[in-house]
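Trainee: quick one, what's the 3D model for this:
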Amino acid sequence: MAASASGPQKPGRRLHLNAFLHGCGHHGAAWRLPDSPLEGLADIGLYERLAQTAERGLFDAIFFADGQSVGDPSAGPLWHLEPLTALAAIARATERIGLVATVSSTFYEPFHAARMLASLDHISGGRAGVNVVTSMFDAEARNHGMDSLPPHGERYARAAEFIEVLYGLWDGWDADAIVADRAGRYADTSRIRPLLHAGQHFSVDGPLNVPRPPQGRPVLFQAGASEPGRELAATYAEGVYAVAYDLPSAQAYYSDIKCRAAAAGRDPASLVIMPGLVTYVGATREEALAKQAAADAHLPVETALARLGGFVRRDTGGWELDAPVPALAPASDFKGPAGRYATILRIIEAERPTVRQLLGRLAAGGGHATMVGTPGQVADGIQQWFEQGGADGFNLMPPLLPESLDDFVEMVVPVLQERGLFRTEYTATTLRGHLGEASSQTEGVPA
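Mentor: Prediction:
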């Protein structure tokens, strides 16, 4: 088991690993496989077991995404349990692993979010984190009294103010504010401060009605890819979830965020950048490829082709599945959403897939990096990105649950440990402590 693996523990920078738990796995057909945990998606025991596996693998954290609308229920499961509620339960089934929930600054009020997150930090003993998002879909807005989402720039301005209010509320309690003197004084009111915030988007008096969290502030994550998203991440985030198909795109994003952080007066080492990573691992590369092909075989072809057609703005209905992908227009001539299209062109250029292979590639992680092979081959890819300026670690996106997470923990983590790239035991007790290992961060709260 990974937690007991041993090997040379080299000093210096080490990898960070996060487990992004989603449904039956990140592959679009994962729920259709006969041994998927489909019937148990509302059972907290499933997520507790997955978190325990990630903790056995000494991961920094588990992460739950979230959305505020149901999507297309016929296409497969999307959301089941509200993340903060689920993580409060998982906190009782784990000991060290961090617990990160998504919170929408577009729909949540900061006092409510600060209170729930402070409570999770207390319940978990200092392991809470929050991924602040601005949300994506008008269907979500219509569940919150809006006809549509506010404009992009307005959402990010609200997000920045939202974070500032969170910080102000958490900072309103000094660590020694509670006196607990049974003779008559519970708290020292001079060490509890109102916020009295009156901004463009929020008016919050404070103070928070939950005492100071164990970490001071739960750890802030961000996943910004747009210009305002990158600025938000560089200004506030301690962990950044990134999207990068290949090493050059990862290096460009990594360098950009680190430079922006430095320009904002922050230590670039205080940001842990973790691109998404999909892995299929086998004793041989052929076995790993067979796992990938078995998942791809369960894709509903017509639906997947129609989805691809939407991405490339072409009628794909007549495309031959086991033939090469037909020629597509260069990115400079494409009039639709550019990011996804550019990623598809890079996949075609680098991998020369058949149409069927491209459908499977997009079904598991979309534009995120995918590594398929033996434990050593997957570790080679991880090490290359880590050592060549593409990542501080990875946000693992298991295509199939629990199989892909089990494979990574049992087979890849020991190789990373033997190479001195990853911890062989937890040395911190808080999520911020995990992120701060082998960097300039400490267990303390960032300024």
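
Trainee: only C-alpha atoms for contact and neighbour calcs from this point on.
Mentor: Fine.

Trainee: this protein: strands as residue ranges?
Mentor: Using DSSP state E, the strands assigned to the chain run over residues 16-20, 61-64, 98-104, 128-133, 178-181, 185-187, 197-198, 203-204, 219-222, 239-242, 272-281, 369-373, 393-396.

Trainee: tabulate those in JSON lines, adding columns for mean neighbour count.
Mentor: Output for these, formatted as JSON lines (neighbours: other CA atoms under 10 Å):
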{"stretch": "strand 16-20", "mean neighbour count": "24"}
{"stretch": "strand 61-64", "mean neighbour count": "24"}
{"stretch": "strand 98-104", "mean neighbour count": "26"}
{"stretch": "strand 128-133", "mean neighbour count": "26"}
{"stretch": "strand 178-181", "mean neighbour count": "12"}
{"stretch": "strand 185-187", "mean neighbour count": "12"}
{"stretch": "strand 197-198", "mean neighbour count": "14"}
{"stretch": "strand 203-204", "mean neighbour count": "16"}
{"stretch": "strand 219-222", "mean neighbour count": "23"}
{"stretch": "strand 239-242", "mean neighbour count": "24"}
{"stretch": "strand 272-281", "mean neighbour count": "27"}
{"stretch": "strand 369-373", "mean neighbour count": "21"}
{"stretch": "strand 393-396", "mean neighbour count": "26"}
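
Trainee: this one as well, want them side by side:
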Amino acid sequence: MAVTQLPKRQLRLGLFVQALGHHVGGWRADDAQGSPTDIEWFTWIAKTAEKGLFDMFFVGDALATSVHRLPSTMSRLEPLTLLSALAVQTTHIGLAATASTTFDQPFHLARALSSVDHISHGRCAWNVVTSFSNDAAKNFSRSDLPNHAERYEMAREFLDVSFKLWEGWQPGAIVKNKVTGQYSDEDKIQAANHKGRFFQVQGPLNIARSPQGRPVIIEAGSSPAGQQLAAQTAEVVFTAAASLDEGQAFYRSQKRFVQEAGRNPDHLLILPGVMPIVGRTREEAMATWHQLNEWVDIDNGIEQLSTRFGVDVSHYPLDEPLPEIEVAEAGQSRVKLLLDLAKRDNLTLRQLAAVAAGSRGHRVIIGTAQDIADDFQQWLEQEGADGFNIMPAVLPNQLALFVELVIPELQRRGLFRTEYQFTTLRQNLGLPTPEMNFSNVSPLNTHKE
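Mentor: Below is the predicted model:
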């Protein structure tokens, strides 16, 4: 297995993109710009992140909306369509998108992801999610979601089928010999012939082997089922941790699961989400943070908590600690994070709603480039993370400041690259080319059309 070696313990950085910034009030800033459906705006974001040598540009997704959603997510472009457009506007940065295993089909999604990988010359990644919204289910002819355990069983089988489809095209399958007239080697194109509980897929995929072997697999579930699935199938894990202790505990746990699954723990990268509030001085950073919090709509925060918990919390007193409540199983990991944070810091419901609305439970770092680099270095060296998924609170200002101030400080410390070394996302992340498991696939039954 060929592995691209990068200098030991360098940070990996993803840019988690919300078109109007991650803070719920960020769009109200005087210098805030952008639109969730403007390709020129996303192109600027992607090119700015590429200037900053980020590993990847990442967009999330949801399959339902409402007037209570964040301004960035109420209306938005379909992610793979967006990545295809950005693929021809960028050269080096990885392009990652969320897609659900609950409401798609393996053949369709494997083909679409492979297409983006070809268009980008090997820079595609898939953030695998199982979805947690009953509103999404109602948009796909269902009255509600499958239960948590069944969604993860479905996700595992979905990934198995996708891997079979991608592995069905071996290297060298396209011969293109003009002298002999042989275009392809049919022995190197193999069917999936998958028959499982949830999916029956013949194959082969009707697109040649991905430039990376297959797109990089990202997962974000922190529940026990999510961690087990990631241990078996993921190469990058997005997570949330409110403190270094929590980050280290998750890091140790997830790496142990990977080793128990028979994989090299170094072949799975853990990137917690973090919202840096960057200032040229600490006072400037704090002023930005305080201004953002003045724009938090507590009613919106209560609505977000109620959606996350699956319980209406609007009738509880706002200025008293959140009482013990039984929450729905959907979105378990983020619910646990918010509940643990409320308990640890003795937050009132109003304070927890502000956190949910402002950073959605992710960690916030407020300070200068040196302050942020100190924090990142500590997490990296003390094994709380392999890097971070950066969540700019306000665009364009906070992304521009991060690239202008923080990236050079990380480079000065030898913690981050000074140039892209390779052509594919997998190589730049230092991840191995996937092993071809031909026991998964079957010889192709050839026939003339």
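
Trainee: TM value for the aligned chains?
Mentor: Once superposed, the chains reach a TM-score of 0.88 (TM-score structural alignment, normalised by the length of structure 1), with 420 aligned residues with a CA RMSD of 2.3 Å.

Trainee: reformat the strands of structure 1 as a markdown table; add distance to Trp319 of structure 1.
Mentor: Formatted as a markdown table, the strands of structure 1 follow (distance: least, CA to CA, whole Å):
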| stretch | distance to Trp319 of structure 1 |
| --- | --- |
| strand 16-20 | 33 |
| strand 61-64 | 36 |
| strand 98-104 | 38 |
| strand 128-133 | 37 |
| strand 178-181 | 68 |
| strand 185-187 | 70 |
| strand 197-198 | 57 |
| strand 203-204 | 55 |
| strand 219-222 | 38 |
| strand 239-242 | 32 |
| strand 272-281 | 26 |
| strand 369-373 | 24 |
| strand 393-396 | 32 |
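
Trainee: how about these, which one is nearest Glu425 of structure 1?
Mentor: Proximity to Glu425 of structure 1 (CA to CA) singles out strand 16-20 among these, at 12.9 Å.

Trainee: so the closest one matches what in structure 2?
Mentor: Using TM-score structural alignment, the residues of structure 2 aligned to strand 16-20 of structure 1 are 12-16.

Trainee: distance from the chain centre to that stretch, please.
Mentor: Distance of stretch 12-16 of structure 2 from the chain centroid (CA atoms, centre = their mean, to the nearest Å) equals 9 Å.

Trainee: what's in contact with stretch 362-378 of structure 2?
Mentor: Residues outside stretch 362-378 of structure 2 that contact it (CA atoms under 8 Å, 6 or more residues apart in numbering): 240-243, 273-283, 285-286, 289, 387, 402, 405-406, 409-410, 415.

Trainee: could you turn the buried ones of the residues you listed into a ChimeraX selection?
Mentor: Entered in ChimeraX, the line below selects the buried ones among the contacts of stretch 362-378 of structure 2, by 16 or more other CA atoms under 10 Å:
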select :240,241,242,273,274,275,276,277,278,279,282,285,286,289,387,402,405,406,409,410,415
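
Trainee: now intersect the contacts of stretch 362-378 of structure 2 with the helices, please.
Mentor: Applying DSSP state H to those, the entries found in helices are 282-283, 285-286, 289, 409-410.

Trainee: pick out the most distant pair among the residues you listed.
Mentor: Trp289 and Leu410 (22.6 Å).

Trainee: residue contacts, the counterpart of Ala128 of structure 1 in structure 2?
Mentor: By TM-score structural alignment, Ala128 of structure 1 lines up with Cys124 in structure 2. For Cys124 of structure 2, the contact set (CA under 8 Å, 6+ apart) comprises 94-96, 113-114, 116-117, 215-216, 425.

Trainee: how about JSON lines for those, with distance to Arg142 of structure 2 added?
Mentor: As requested, the contacts of Cys124 of structure 2 are exported to JSON lines (distance: CA to CA, whole Å):
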{"residue": "Gly94", "distance to Arg142 of structure 2": "34"}
{"residue": "Leu95", "distance to Arg142 of structure 2": "31"}
{"residue": "Ala96", "distance to Arg142 of structure 2": "28"}
{"residue": "Leu113", "distance to Arg142 of structure 2": "25"}
{"residue": "Ser114", "distance to Arg142 of structure 2": "28"}
{"residue": "Val116", "distance to Arg142 of structure 2": "29"}
{"residue": "Asp117", "distance to Arg142 of structure 2": "32"}
{"residue": "Pro215", "distance to Arg142 of structure 2": "30"}
{"residue": "Val216", "distance to Arg142 of structure 2": "30"}
{"residue": "Leu425", "distance to Arg142 of structure 2": "36"}
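
Trainee: closest one of those residues to Arg209 of structure 2?
Mentor: When those are ranked by distance to Arg209 of structure 2 (CA to CA), Ser114 comes first, at 7.8 Å.

Trainee: burial measure for that closest one, as a count.
Mentor: Number of residues near Ser114 of structure 2 (other CA atoms under 10 Å) recorded here: 25.

Trainee: now it: how far from Tyr152 of structure 2?
Mentor: Look at Ser114 of structure 2 and Tyr152 of structure 2: by CA to CA, to the nearest Å, they are 23 Å apart.

Trainee: what does Gln377 of structure 2 give?
Mentor: As judged by CA to CA, Gln377 of structure 2 and Tyr152 of structure 2 stand 34 Å apart.

Trainee: then Phe54 of structure 2?
Mentor: For Phe54 of structure 2, the distance to Tyr152 of structure 2 - CA to CA - is 30 Å.

Trainee: those two: who's more crowded?
Mentor: Per other CA under 10 Å, whichever of Phe54 of structure 2 and Tyr152 has more neighbours is Phe54, with 28 against 21.

Trainee: trace that one over to structure 1, please.
Mentor: Match for Phe54 of structure 2 (TM-score structural alignment): Phe59.

Trainee: okay, the top helix by length along structure 1 sits on what stretch of structure 2?
Mentor: Secondary structure assigned by DSSP H gives helix 152-170 as the longest helix of structure 1. Mapped onto structure 2 using TM-score structural alignment, helix 152-170 of structure 1 covers residues 148-166.
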